[in-house]
Every structure is written in C-alpha cells, then in structure tokens.
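Chemist: what follows is a predicted protein model with its sequence.
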Amino acid sequence: MATNDRGHLLTEQPNPASAALDQLETRAIVELFCEEERCSQLAVAAAAPALSAATDAIVARLRSGGRLFYLGAGTSGRLGVLDAAECPPTFCSPPELVQGVLAGGAPALLRSSEGLEDRAEAGQADLEARGFCSADALVGIAAGGTTPYVHGALRHAGGLGALTIGMACVPTSQAPMPCDIDIRLLTGPELVTGSTRLKAGTATKMALNILSTGVMVKLGKVHGNRMVDVAVTNSKLEDRALRILRDLAGVERPRGMQLLEAAGGSVKRALLMAATDLDAAAAAAALDAAGGHLRRALAALGAQLSH
C-alpha cells in the first residue's frame, strides 16, 4: 500500500490546547471539548456563501428531475447516509430523491471499513450501480479532502455533466477537489489528533443539515417553519400533523383527523382543504399546479390559512 505524508493537512495537525489531554480531570476534558466545538459553528458560518450556492444549484437539479447523492467513506460517508435517511420521514420525499453512498455499503455503517476509501474506481462504480446520471447532483464528503473514493466519484460525475460539490475540512490549497462548488469547513486541528469524527464531523453534520433542509424548503416542503410534508407514519407524527392543522388552520383534533384521513395522510393537502371547499383530489391538483408550494396554491385560489 502506497502511503503519502498527510501531516500538513489541517485535520492531521496536533492541537496545542489538548497537548496534556490524558492528564486532565474529567470536568476539564468536558469543558475543553465544549470550548473547541465552538469552532464547528464558526466554520459552518464562514462557509455560508458556498452553502447558499450549493443549495440553489441542487434545487435547480431536483426541480428538473435530478437526484441528490451524498458520497463518502468512514465518518464522512456515514453522516451523508444519516442525512439522506432523515429526508423521507421529515419531508415525505421519495427515498431515491436523496441518497447516501458509503464506501463499503451498508456493512460499513456498523463496522469500520476505511481501507475501501483508497479505491478511486470504487466511487465511480458505486455511482454507476445507482444509475447516477448527468441530471443529478453529487456532494463528495471528505474531511481531509484527499479520499480517493470521493475524488474518483467527483471526477466521474463531472465528466457526465452532473453538478459536483466538494465538502472538506482543510483549505483548498492543501487538498484541491474536482468540483463545481467547493465547501470548506475549517474547524482546525482535533483534540485527539486526526480524529475527524470530532469537530470536523460536527461541522459536516451541520452543513448537511443546512443543505438538505434548505433544499426542501425551496421545494415547498415547509410552510412558515412547519414541516407540512411530514409523513404521518406513527403516533408522534400524527400528533405533530394534528398540531400543525390546529396552529395553521384553526382545526381542532376531531376535524383534523377527518381531514387527514380524507387527504390520505397529507398534511399539506389537508391544510388546503381546511382553507377552501376543495376535496382531496382538487386540493392535490391545485398543489401540483403550484409546484407543491402550499403558499402559492393558496394565493392562486384566493384563500388563506387562519393563522
């Protein structure tokens, strides 16, 4: 196995603040971690322009029928899988719309298989296996910015004409990535040297939250700050749906249950029905005509919610 010195990378450098980490009392360790984690938030805030550009570019792809893929190895890949898996229950999006691709597949979620990240051709192969095409968007996640698995996937996606986004926690000068939009989350050296599941992982999770949520908001999955496309699949989510109907449309629970049942569990459709005299089919058609945006559908019908 060929090796390269990666000691120059920001994520691999020792952190002076934790030079005596193994000698600290427990409370001091906890306080040091709490202080260092502030770097994650600052790093994400500094990347706001790139995150904004990436969000708009992804939305454009998805509106044209494309899909969003997160791809990475180790912690980076697992975080992508996590964010993708949360989209269907939160936004009622089809499971294929946002996909997480992890080096090593499902077994690597539970058992480390970081050795697979050295295979650039595997990144391309995993995308090809999912039918990745020019209409799609790829976010290649690599904390240190050098992962061959991610670089191989980004090069393949770029060659197809797909949207390519790189996400790393080192400066571009240390590890360039072949991408259209470059997101850099500069969290600094980790308290445990090289352990990028720490600050780098936190910042990556934050950035992915922002990307997926921003995209779904732009696609009409949120009204105000309510997840009006939530999938009513258990008692907790049913309660949330009924509270949304109460808070936005002034509908009490018994009537809310009737509307939800008539709307086939669609909160957005039930809200439109509550604000108009439309039945479920007509409400669905109105939403389709408005591109799935409840506010646009209400405006087109000259209706409004009571709250």
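Modeler: Received the coordinates, thanks.

Chemist: CA atoms for contacts and neighbours, from now on please.
Modeler: OK.

Chemist: how many neighbours does residue 161 have?
Modeler: Neighbours of residue 161 under the rule other C-alpha atoms under 10 Å: 14.

Chemist: what's the nearest residue to it if we skip its chain neighbours?
Modeler: Excluding the flanking residues, the one nearest residue 161 by C-alpha to C-alpha, 6 or more residues apart in numbering is residue 134, at 5.0 Å.

Chemist: count of neighbours near residue 208?
Modeler: 21.

Chemist: please report the distance of it from residue 268.
Modeler: According to C-alpha to C-alpha, to the nearest Å, residue 208 stands 25 Å off from residue 268.

Chemist: and residue 200, what element?
Modeler: Assigned by DSSP states H and E, residue 200 belongs to helix 199-218.

Chemist: what does that helix rub up against?
Modeler: Helix 199-218 is contacted from outside by 11, 36-37, 39-41, 43-44, 51, 54-56, 58-59, 75-76, 79-80, 83, 87, 91, 143, 167, 169, 185-188, 190, 222-223, using C-alpha atoms under 8 Å, 6 or more residues apart in numbering.

Chemist: buried ones among those?
Modeler: 11, 36-37, 39-41, 43-44, 51, 54-55, 58-59, 75-76, 79-80, 83, 87, 91, 143, 167, 169, 185-188, 190, 222 (16 or more other C-alpha atoms under 10 Å).

Chemist: mind listing which of these are in helices?
Modeler: 36, 39-41, 43-44, 51, 54-55, 58-59, 75-76, 79-80, 83, 87, 91 (DSSP state H).

Chemist: this is the other structure I want to compare:
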Amino acid sequence: MPLPRTERIADAETALDRLDAGAALSRMIEVQSAAIDSLRHVTDKLEAAAQLVAAALSGRGRLVYAAAGSSGLMALADAAELPGTFGIAQDRIALHMAGGVPADAVMPGDTEDDTGAARAVLDGLREGDVVIVLSASGTTPYPTAIAQGAGARGARVVAIACNPGTPLLAAADVAICLATPPEALAGSTRMGAGTAQKAALNLISTRAGILMGHVHDGMMVNLVADNAKLRGRAAGIVARVAGVDDAAAARALDRAQGAVKPACLIAAGATPEVAHALLDAHGGHLRPALGALITQQDA
C-alpha cells in the first residue's frame, strides 16, 4: 500500500543528508515553494471558507481553530493575530490545540490521540460557530473527532489537510486539500505542509477581513492601535483616506476614541454621531459610508 503523500521518502540521491549545504537548502526551499503553489488550485475553496468565517463573525458566531502538533502551531499564529489586525473581539476567537499551547517548547506527541479532549471542545461549540480543523495527514484523531461532531452542534466545518480522501476532509462543509509535495525531511510536516497550512489560514482570515469591511485600499482600517507604532499607522491611514494632514488625522482619532473607521469619516467632515450612523447603515464598510457622507455634503 503506497504511503500517504505527507509520509513519502525522497529518493536516495535527493536525501538531504547526502547533499552539500547549498543543494540541501535549495531542496528545502523548492519543497516549500511547491507547497505554496498548491494553494493556487484551491482558491474557490479558500473563498468559500472565508465566506463562512465572515458570516460567523459578522453575526453571533465565533471562529474556532482546532488542531494538534505543527498544525496547531499554524492555527495559533493565525488566531493570535486577528484581534490586532482586524479588531475582532478576543471572545469571538477560540483556539483548541491538543495538549494545550506548548510552554517552554514542550509539545508531547500523544495528545493528538486524545479524543476525550476533543469531546470537551465539542461541548463548548454552539450554533453559528465556524470551526477550522487542520491536520497535515488528514487522519489525526483529535481534530478529526472535532470535525465529525461539530455539525451536530450547529457549527460549520472548514478542514485543511494535505492528503486526499481522508476522514478530516470527509467531515467538512468546506474541504481544502493542499496537494503539497513529499516533504524534504520525510514526515516533518512543519515544513512543506506546515508552510501551506499557514498560508491557507492567512488567505482565509485576510479575505474574511476584506469581506467584513476591515480592509480599505489595502489598509487595516479596523486595527487595534495599542502601541506607538500602530498609533502612528492608524494616524497615517486616516490622513491618507480622508486626505488630511497628520495633525487633523490625530484629532479625528481622538474624537473617535482611537477607532480608525469613524476617524476617517470624522476627518472627512462628519460628526462622531454621523460617522457611527453611516458605518452602521453600511455594515461597517468604510467605502460606501464615505460615499454617503460625500452625497450628504453635496446635497
């Protein structure tokens, strides 16, 4: 029986330990580049996943990640960035990693088989949630059990795996199979498969942010400006969107209590009350809110 793609072993002549330094590094780069290219074949699935995420977060649902091992680390990296990047409330995002988030670089392997812990995750799911489950093999017991039970709790499932025809993918509403090449280091899915999974999560969450109106002209207009760098970035966004100088942008941000979208409208001439009313009327999307403000001003 042939090995799954993620477990296949390289030909002896391309084995990393037989290559010189330059060739070994080039081989690892080639595998990860090919892993990224696998995303081009699933853009329709990535869009479907983003639509589910955006609908959940625009409504009453949560975005829930569930994975083990290296896949869990990829999920952690994506989940931890979303509140700051897109202003999503932390209680709308949940991360469940088999064995918990590792401390001091300790990540026991046996936790990925803990289906009892998976049942505990299922007990916390509710209708309207979207669960993104990840497993390079597509057979890891912990995320697979969550994928198989989530629908009964009213949640939708997005599954990301790198082997076709696997239980994880079979249990999903949106099944994303990333056709990554065999790993440069056989079985080490933190490399090619992990790279592809992380990129897939980046694409899904960023596209969802766009659908929710948190991106305007390629800028993060719903960011949380909680340090000096980001406060400067927020002021620059307001200045650029509203066409005002830095001082006017800073004043608008103060009147908007640091929120970028209403600050853009305030800098463009709206009162805080009108700014919030326009955003509410247009589902939090800045572009149509700005258009409506201009129409009001021209009337």
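Modeler: Received, thanks. If you're wondering where the values come from, they're calculated on a predicted model, not measured in any experiment.

Chemist: so after superposing, what's the score?
Modeler: Overlay of the two chains. TM-score (TM-score structural alignment, normalised by the length of structure 2): 0.92; 296 aligned residues with a C-alpha RMSD of 2.0 Å.

Chemist: per the alignment, residue 155 of structure 2 corresponds to what in structure 1?
Modeler: Matched by TM-score structural alignment, residue 155 of structure 2 corresponds to residue 162 in structure 1.

Chemist: ok, now residue 232 of structure 2?
Modeler: Counting by TM-score structural alignment, the partner of residue 232 of structure 2 is residue 239.

Chemist: tell me which element that match falls in.
Modeler: Per DSSP H and E: helix 235-249 holds residue 239 of structure 1.

Chemist: quick one: the strands in the stretch 151-299 of structure 2?
Modeler: 156-161, 174-177, 215-216, 219-220 (DSSP state E, counting those that start in this stretch).

Chemist: once you drop chain neighbours, what's closest to residue 40 of structure 1?
Modeler: residue 203 (4.8 Å).

Chemist: need the counterpart of that neighbour in structure 2.
Modeler: Match for residue 203 of structure 1 (TM-score structural alignment): residue 196.

Chemist: same check, this time on residue 144 of structure 1
Modeler: Under TM-score structural alignment, residue 144 of structure 1 pairs with residue 137 in structure 2.

Chemist: how near is its match to residue 295 of structure 2?
Modeler: 54 Å.

Chemist: also residue 65 of structure 2?
Modeler: In terms of C-alpha to C-alpha, residue 65 of structure 2 sits 42 Å off from residue 295 of structure 2.

Chemist: the more surrounded of the two?
Modeler: residue 65 (24 against 10).

Chemist: what sits against the more buried one?
Modeler: With C-alpha under 8 Å, 6+ apart, residue 65 of structure 2 has these contacts: 75, 79, 94-97, 131-133.

Chemist: overlap between these and structure 1?
Modeler: Checking these against structure 1 (both residues aligned by TM-score structural alignment, their matches' C-alpha atoms under 8 Å), the contacts still present are 75, 79, 94-96, 131-133.

Chemist: what angle sits between the helix holding residue 200 of structure 1 and strand 163-168?
Modeler: Our comparison of helix 199-218 of structure 1 with strand 163-168, counting by axes from the mean of the first three to the mean of the last three C-alpha atoms, to 10 degrees, yields an angle of 150 degrees.

Chemist: compared with structure 2, how much does helix 199-218 of structure 1 deviate?
Modeler: Superposing on structure 2 and averaging over aligned pairs (mean C-alpha distance after the TM-score superposition for structure 1), helix 199-218 of structure 1 comes out at 0.5 Å.

Chemist: quick one: buried residues of that helix?
Modeler: Under 16+ other C-alpha under 10 Å, the buried positions of helix 199-218 of structure 1 are 199-218.

Chemist: need the counterpart of residue 14 of structure 1 in structure 2.
Modeler: Per TM-score structural alignment, residue 14 of structure 1 is aligned with residue 9.

Chemist: so its match belongs to a helix, correct?
Modeler: No - residue state for residue 9 of structure 2 (DSSP: H, G, I helix; E, B strand; the rest coil) corresponds to coil; a helix is not indicated.

Chemist: so the match of residue 155 of structure 2 makes contact with residue 136?
Modeler: Yes - Residue 162 of structure 1 is in contact with residue 136 according to C-alpha atoms under 8 Å; the separation is 5.4 Å.

Chemist: so which of the two has more stuff around it?
Modeler: A direct count of neighbours by other C-alpha under 10 Å for residue 162 of structure 1 and residue 136 places residue 136 higher, at 23 against 20.

Chemist: residue 59 is in contact with that one, correct?
Modeler: No - assessed by C-alpha under 8 Å, residue 136 of structure 1 is found out of contact with residue 59, at 10.6 Å.

Chemist: now for those two: what residues contact both?
Modeler: Contact with both residue 136 of structure 1 and residue 59 is made by no residue, according to C-alpha under 8 Å, 6+ apart.
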